[in-house]
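**Q** what's the 3D shape of this:
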Amino acid sequence: MSIGLGTKAKTVASKVTEANGEAYINSGEAFDTLKSDKVNLAVKSPSLVFDEDMNLYFKLALIAMDNWSPIAADNQSLLDYPNPLAGVKATLNIGQTVNVLGNFEEFQLVKTMDGDVGWLAL
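**A** A predicted model of the protein is given here:
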């Protein structure tokens, strides 16, 4: 994802792909650099100093955010240890974001945004 900051054109476009102006151009230029910079989030503005600072902050945040994974299936049980017969610590909702801490056999050790740590069956 890229964020472009700047002015927008005075003319109204019927589609966002047809819009122009500094903000749209900056967003497109930032998007073009994502792959080569090996990041998933970048900002581009009229200020190079601002861009350098913000993109450094984004890179730091992405170290953690790139490991977050949404729970894609039905509600899942957060287990005490990596065994299907383990006690259930909590139930995670569909789409709830977790930070993956590690893997063991058919389980992932995760930490929820609330701070709960436990195992999810894959």
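
**Q** C-alpha only now, for contacts and for neighbours.
**A** OK.

**Q** what are the boundaries of the helices in this structure?
**A** 22-37, 48-65 (DSSP state H).

**Q** distance to K89 added to those, as JSON lines?
**A** Putting those into JSON lines (distance: least, C-alpha to C-alpha, whole Å) gives the following:
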{"stretch": "helix 22-37", "distance to K89": "38"}
{"stretch": "helix 48-65", "distance to K89": "23"}
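
**Q** closest to V88 out of these?
**A** helix 48-65 (25.5 Å; C-alpha to C-alpha).

**Q** show me what the closest one is packed against.
**A** Judged by 3 or more C-alpha pairs under 8 Å, 6 or more residues apart in numbering; DSSP states H and E, helix 48-65 is in contact with strand 42-44.

**Q** swap in 10 Å and give it another go.
**A** strand 42-44, strand 97-104 (3 or more C-alpha pairs under 10 Å, 6 or more residues apart in numbering; DSSP states H and E).

**Q** right, so those strands: which one is the most enclosed?
**A** strand 42-44 (a mean of 25; mean count of other C-alpha atoms under 10 Å).

**Q** now the other sequence, so there's something to compare against:
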Amino acid sequence: MKHLISTLILIVCGICYTQFAFCDTIPTKGEWSEQDFRSVVPAPPTASIEGKVLTINFVTPLTDLTVKVTNNETGQVVYEECISVSTPQSHSVVLNADNGNYTLSFTHVLGYLTGEFVIK
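**A** Coordinates of the predicted model:
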């Protein structure tokens, strides 16, 4: 039984490791405020890019997060969506975009975060 449990733990850790090992984390900066918020403040989302697949990771439930991806050279918005999640999860999107530099923007009642990434 102990062998089975430890094997399952290793498999789960291996799956999680490969998810993060082959993608580029998108560093974000901005403000995520706790001011005037009366309950537990949801953690800010994180994002990663692998090829043209953008993955947004939610550690806590979050409602009405606007996600926008803009081409830095043309200013064209290539993706925009308002996302709500009720459980910690990942939300993946295939971007219909050419190779180049892009800006990711998260906008929420709690603040905003932006980060830049490259599609190769």
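
**Q** got a TM-score for the pair?
**A** Overlay of the two chains. TM-score (TM-score structural alignment, normalised by the length of structure 2): 0.30; 63 aligned residues with a C-alpha RMSD of 4.8 Å.

**Q** related to what we said a few turns ago, quick one, which of the helices and strands packed on helix 48-65 of structure 1 is nearest to S2 of structure 1?
**A** Among the helices and strands packed on helix 48-65 of structure 1, strand 42-44 comes nearest to S2 of structure 1, with 4.9 Å by C-alpha to C-alpha.

**Q** if we ignore the residues flanking it in sequence, what's nearest V77 of structure 2?
**A** Computed as C-alpha to C-alpha, 6 or more residues apart in numbering, the closest residue to V77 of structure 2 that is not its neighbour in sequence is T70, at 4.3 Å.

**Q** now swap in F107 of structure 1 and tell me
**A** That would be A121: by C-alpha to C-alpha, 6+ apart, it lies 4.5 Å from F107 of structure 1.

**Q** ok, now how distant is that neighbour from F58 of structure 1?
**A** A121 of structure 1 sits 31 Å away from F58 of structure 1, going by C-alpha to C-alpha, to the nearest Å.

**Q** thinking again about what came up before, okay if I get the helices and strands packed on helix 48-65 of structure 1 as JSON lines plus distance to K89 of structure 1?
**A** Conversion of the helices and strands packed on helix 48-65 of structure 1 to JSON lines gives the following (distance: least, C-alpha to C-alpha, whole Å):
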{"stretch": "strand 42-44", "distance to K89 of structure 1": "37"}
{"stretch": "strand 97-104", "distance to K89 of structure 1": "15"}
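
**Q** most packed of the helices of structure 1?
**A** Mean neighbour count (mean count of other C-alpha under 10 Å) peaks for helix 22-37 among those, with a mean of 17.

**Q** what's the angle between it and helix 48-65?
**A** Per axes from the mean of the first three to the mean of the last three C-alpha atoms, to 10 degrees, the angle that helix 22-37 of structure 1 makes with helix 48-65 is 50 degrees.

**Q** ok, L54 of structure 2 - how many residues close by?
**A** For L54 of structure 2, the count of nearby residues is 21 (other C-alpha atoms under 10 Å).

**Q** pretty sure it is in contact with T103, am I right?
**A** No: the criterion here is C-alpha atoms under 10 Å, and L54 of structure 2 misses it with T103 at 11.9 Å.
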